[in-house]
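# Test case, fold it:
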Amino acid sequence: MTPAVAAAKRAKIPFQLHQYQHDPAADSFGEEAATVLGQDPQRVFKTLLAADEAGKLVVAVVPVAGKLDLKALAKACGAKKLSMADAVAAERATGYVVGGISPLGQKKRLPLVLDASAEQFDTLFVSAGRRGLEIELAPADLLKLTQGRLAAIGRG
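Predicted coordinates for the structure are as follows:
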């Protein structure tokens, strides 16, 4: 059981796990999950980390079908400027490997922003903490568990 699954169980929120055989040759972990699970790529979300000039990290959760708007994320966080976090820093802070970073059960509690498009779905899919494992839960439960907030941080 991953820390993400343990966090969801501890919080007693409804969720469903979806496991699939991860292909190491896959170009995009999120798009692979959407395709294999037969889900709309707008409903499967990827977890990205960004950093400000001082190296302070923030978690962004956006649909795999789009991209993260760093300016919008900076505005949502009250930061001047953000850039994508270094993979090593992301792994160290979350306790997960790139491609399996979950917004749940991270080693350090980091500020989290979920793209506002999540509100249109009863449930969404995010990584459950390893490649080939997704957790399906309500957007409100994800925000509750992570103490996150909604903002329009994704684009096209």
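# contacts, neighbours, all on C-alpha from now
OK.
# would you list every one of the strands in the protein?
16-19, 45-51, 57-63, 67-68, 83-84, 112-115, 124-130, 133-137, 149-151, 154-155 (DSSP state E).
# Out of those, which is closest to Gly105?
With Cα to Cα as the measure, strand 124-130 is the member of these nearest Gly105 (8.2 Å).
# what angle do the closest one and strand 57-63 make?
For the pair strand 124-130 and strand 57-63, the angle between their directions (axes from the mean of the first three to the mean of the last three Cα atoms, to 10 degrees) equals 130 degrees.
# Strand 124-130 - contacts with which helices or strands?
helix 3-10, strand 45-51, strand 133-137 (3 or more Cα pairs under 8 Å, 6 or more residues apart in numbering; DSSP states H and E).
# circling back to that earlier point, any chance of the strands of the chain in CSV, with mean neighbour count and distance to Ala34 too?
Rendered in CSV, the data for the strands of the chain read as follows (neighbours: other Cα atoms under 10 Å; distance: least, Cα to Cα, whole Å):
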stretch, mean neighbour count, distance to Ala34
strand 16-19, 15, 11
strand 45-51, 24, 9
strand 57-63, 25, 10
strand 67-68, 18, 15
strand 83-84, 16, 23
strand 112-115, 25, 17
strand 124-130, 26, 9
strand 133-137, 22, 10
strand 149-151, 18, 22
strand 154-155, 18, 17
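# Figure out which of those is closest to Ser28.
Ser28 lies closest, by Cα to Cα, to one member of those: strand 45-51, at 9.9 Å.
# Name the residues that touch the closest one?
Outside strand 45-51, the residues that touch it by Cα atoms under 8 Å, 6 or more residues apart in numbering are 30, 57-64, 70, 82-85, 90, 101-103, 124-127.
# ditto for stretch 118-133
Contacts to stretch 118-133, defined as Cα under 8 Å, 6+ apart, come from residues 2-5, 17-22, 29, 33, 43-47, 96-97, 99-104, 134-139.
# Here is a second sequence; please produce its structure as well for comparison:
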Amino acid sequence: MSDAALKEELAYLGIEWSILEHEAVFTVEESLAIHDALPGGHTKNLFLKDSGGQFWLVTVEHSKRVDLKALAGAIGAKKLSFGKAEDMTAHLGVTPGSVTPLGVRCDILNEVRVVLDEDLAAEDMVYVHPMRNTATIGLSGADLLRVLDYYKHEPLIAAIPERAPADPA
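Model prediction:
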């Protein structure tokens, strides 16, 4: 999806947004300077597949250490593992490092279930990639839900279970 198409869709929906262009970032750690410059909820996206073959896109607050085993039970999935890059590209139109909930725009067969961290859904400002990892778009959590609905992907809003911190001993 081009930036122009995304901007047209956001305008059509009456959604206010901002964009920050930056160097390519591939990990949460690489994007920490961007987080400091833009107050609000920053995302981490997990493209997963369960043992039954269902694809999942889980969007959480960037600092959460997701417990995949507990997450499966929380969202009604079978055993979860990370999806393959080629499946990500086929379903979401992105490559690793550019994963975004906006990618469900490419999932016209609705084969990816979307899960959104309840904390992000309530944020005044949420930051996601616009289908590329060289920019960050900010919009409200409510507007992100509107976009997902427009793309015919009603997300499951969930409390995301976190792994316990590592024992320092």
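# what would the strands of the first structure look like in JSON lines with distance to Arg10 of the first structure?
As requested, the strands of the first structure are exported to JSON lines (distance: least, Cα to Cα, whole Å):
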{"stretch": "strand 16-19", "distance to Arg10 of the first structure": "14"}
{"stretch": "strand 45-51", "distance to Arg10 of the first structure": "21"}
{"stretch": "strand 57-63", "distance to Arg10 of the first structure": "21"}
{"stretch": "strand 67-68", "distance to Arg10 of the first structure": "30"}
{"stretch": "strand 83-84", "distance to Arg10 of the first structure": "31"}
{"stretch": "strand 112-115", "distance to Arg10 of the first structure": "20"}
{"stretch": "strand 124-130", "distance to Arg10 of the first structure": "14"}
{"stretch": "strand 133-137", "distance to Arg10 of the first structure": "14"}
{"stretch": "strand 149-151", "distance to Arg10 of the first structure": "21"}
{"stretch": "strand 154-155", "distance to Arg10 of the first structure": "30"}
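# out of those strands, nearest to Leu37 of the first structure?
When those are ranked by proximity to Leu37 of the first structure, the top entry is strand 16-19, at 7.7 Å, counting by Cα to Cα.
# Next, name the residue at the spatial heart of the first structure.
The first structure has Thr47 as the residue nearest its centroid, 2.6 Å off, counting by Cα atoms, centre = their mean.
# List the buried residues for stretch 71-78 of the second structure?
Neighbour counts over stretch 71-78 of the second structure (16 or more other Cα atoms under 10 Å) mark 71-72, 75, 77-78 as buried.
# Tell me the one among those residues nearest to Arg163 of the second structure.
Nearest to Arg163 of the second structure among the buried residues of stretch 71-78 of the second structure, counting by Cα to Cα, is Leu71 at 10.0 Å.
# Contacts only, for the counterpart of the closest one in the first structure.
Leu71 of the second structure is assigned Leu73 in the first structure as its aligned equivalent, the criterion being TM-score structural alignment. When contacts are counted by Cα under 8 Å, 6+ apart, Leu73 of the first structure is found next to 60, 82, 113, 151, 153.
# Isn't the fourth one up against Leu143?
Okay, so that is Ala151 of the first structure. No. Because the distance of 11.6 Å does not satisfy Cα atoms under 8 Å, Ala151 of the first structure is recorded as not touching Leu143.
# okay, and the common contacts of these two?
With Cα under 8 Å, 6+ apart, Ala151 of the first structure and Leu143 have common neighbours Leu114.
# Quick check: closest non-adjacent residue to whatever residue of the first structure lines up with Ser98 of the second structure.
In the first structure, Ser98 of the second structure lines up with Gly100, judged by TM-score structural alignment. With Cα to Cα, 6 or more residues apart in numbering as the measure, Arg130 is the residue that lies nearest to Gly100 of the first structure, at 4.0 Å, once sequence neighbours are left out.
# Identify the residue of the second structure aligned to that neighbour.
Here Arg130 of the first structure is matched to Arg132 in the second structure, going by TM-score structural alignment.
# How much space separates that match from Ala4 of the second structure?
Computed as Cα to Cα, to the nearest Å, the Arg132 of the second structure to Ala4 of the second structure distance reads 13 Å.
# No more questions from me, cheers.
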